[in-house]
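Okay, structure incoming, though there's no sequence with it:
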């Protein structure tokens, strides 16, 4: 009798929320970058409440994500840049047909909280602001660094920036360098800047220089918890997550 009662409750909650609720909790192992950390943190309570499952996230900037997956780190769900996802689909590390565009975010420039913000609204002003800065910082293995290199070459100031750049290994280290005044400007994704303490967004890259990072979700081809991972993707791509995504400085990506 009690078994039928519990089954009825589970079925009712599943129908009410639209998400599968399991009687045996599963932990979804995620490999993801800092761009979506705040979204995952905000949606964790809803995921746990509606599914009975939880998740654990490991990762870092793009270079770290690539290394983790290449060395065989166990995971159920990857939330990583689209080009990297495409590569792992081809390698068979991500299950075919599971890669889905989730969000996109542009690049921006940060200064210490309370400091004067340079005008970077045009290509010419952006270039001058970088030349005027006494020091800059970014994470050399991150997605921003890859795109920034092309921007600096295009502007003809790669060598000048190299001479005053403080290359730091992690996003928190780069943020702290600017917050403490050790570096004047920080190049990163706008949502990371917006959610960090001690720094402020001076502005996005000018439209002519802007690049949007598209982040996809994909299920591991060797996932131990594929159903729970799919339930998390369903939440992330549902209208329930739209407000959270906007609040964290991201935009919905389209196919």
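Looks like it arrived, so ask away. Small disclaimer: the values here were computed from a predicted structure and weren't measured. Residues are numbered from 1 along each chain as shown.

C-alpha only now, for contacts and for neighbours.
Noted.

Is the residue nearest the centre of the chain in a helix, a strand, or coil?
In the chain, the residue lying closest to the centroid (C-alpha atoms, centre = their mean) is residue 35, at 2.0 Å. Put simply, residue 35 is helix when judged by DSSP: H, G, I helix; E, B strand; the rest coil.

Check it against this one:
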């Protein structure tokens, strides 16, 4: 006979709820897929969530948008199990159009502007104005960035507007980690991407945000997958990550983002 149980532990006025499955004492396991944009803050906050709730979380990764097996969209379409996905609002909207996100479950977690980075030790170029940014792109020549929401924006909207010479090349890779690696190893001279993927990364230095005229501010958003096996635990995690508690806000800001406005 399958049973569910609830154990409430009270310590210093905090209640922790443990949800069990078919076997007594078995903790709930929550499956999450997150994009790189929210990954730094997520990694910092997750241990506190697991400790507070007793819920075990298994985490996978994927790109917010783009094509191929490294995208969250591809993974869900090909049977990768997930209860919660965290990605750009644009990417989540596409998943909702596919019918993969529970209606009304989307919650904004944090916002991140586009920024640029160079290898640590390189002279920081000027990107304070559109004209300065354009000149920096020309001098750098080899630009790299993730081919997700931000990469598509820069490729389709920013570069055509700047009328750059053919000597400037933009390489789009599947993930922000690949972009950073290319910069570190000298295969690119300037990386562009969400600030949250360029801050606190050994070997590179974020030099600042792009000018407002060529800027896109992404909202990294969580949503519950339609066929989630643990929707109640999924709601708990989203509430935890979107709370305005000082520790949550601090973790988001350390990752180069701002908490999403409610």
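Great, that's in hand. Only a predicted model underlies this, so the values are computations on that prediction, with no experimental measurement involved.

Work out the TM-score between the chains.
TM-score of the superposed chains, computed with TM-score structural alignment, normalised by the length of structure 1, equals 0.88; 245 aligned residues with a C-alpha RMSD of 2.2 Å.

just checking, the residue nearest to the centre of structure 1 touches residue 194?
No: at 10.8 Å, residue 35 of structure 1 does not count as touching residue 194 under the criterion of C-alpha atoms under 8 Å.

What residue in structure 2 is paired with the residue nearest to the centre of structure 1?
Residue pairing (TM-score structural alignment): residue 35 of structure 1 is matched to residue 37 of structure 2.

those helices in the stretch 1-150 of structure 1, which residues are they?
2-17, 37-51, 62-70, 82-90, 123-132, 143-155 (DSSP state H, counting those that start in this stretch).

out of the ones you listed, nearest to residue 255 of structure 1?
Minimum separation from residue 255 of structure 1 across these (C-alpha to C-alpha) falls at helix 82-90, 10.7 Å.

average gap between that closest one and structure 2?
Taken against structure 2, helix 82-90 of structure 1 registers an average deviation of 2.3 Å after superposition, with mean C-alpha distance after the TM-score superposition for structure 1.

Can you point out the buried residues in that helix?
Using 16 or more other C-alpha atoms under 10 Å as the test for burial, helix 82-90 of structure 1 gives 82, 85-86, 88-89.

Ok, which of the helices of the stretch 1-150 of structure 1 comes nearest residue 233 of structure 1?
Per C-alpha to C-alpha, nearest to residue 233 of structure 1 of these: helix 37-51, 10.1 Å.

I'd like to check what contacts that closest one. Which residues are they?
13-14, 17, 19-22, 53-55, 195, 231-232, 235, 241, 244-245, 248 (C-alpha atoms under 8 Å, 6 or more residues apart in numbering).

Can you tell me which of the residues you listed are classed as buried?
13-14, 19-22, 53-55, 195, 231-232, 235, 241, 244-245, 248.

re the thing from before, okay, the helices of the stretch 1-150 of structure 1 in TSV with distance to residue 162 of structure 1 next?
Shown next, in TSV, are the helices of the stretch 1-150 of structure 1 (distance: least, C-alpha to C-alpha, whole Å):
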stretch	distance to residue 162 of structure 1
helix 2-17	52
helix 37-51	29
helix 62-70	20
helix 82-90	26
helix 123-132	11
helix 143-155	10
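
between those, which gets nearest to residue 254 of structure 1?
helix 82-90 (11.6 Å).

re earlier: mind checking which of the helices of the stretch 1-150 of structure 1 is nearest residue 221 of structure 1?
Once the helices of the stretch 1-150 of structure 1 are compared by C-alpha to C-alpha, helix 82-90 is nearest, at 8.9 Å.
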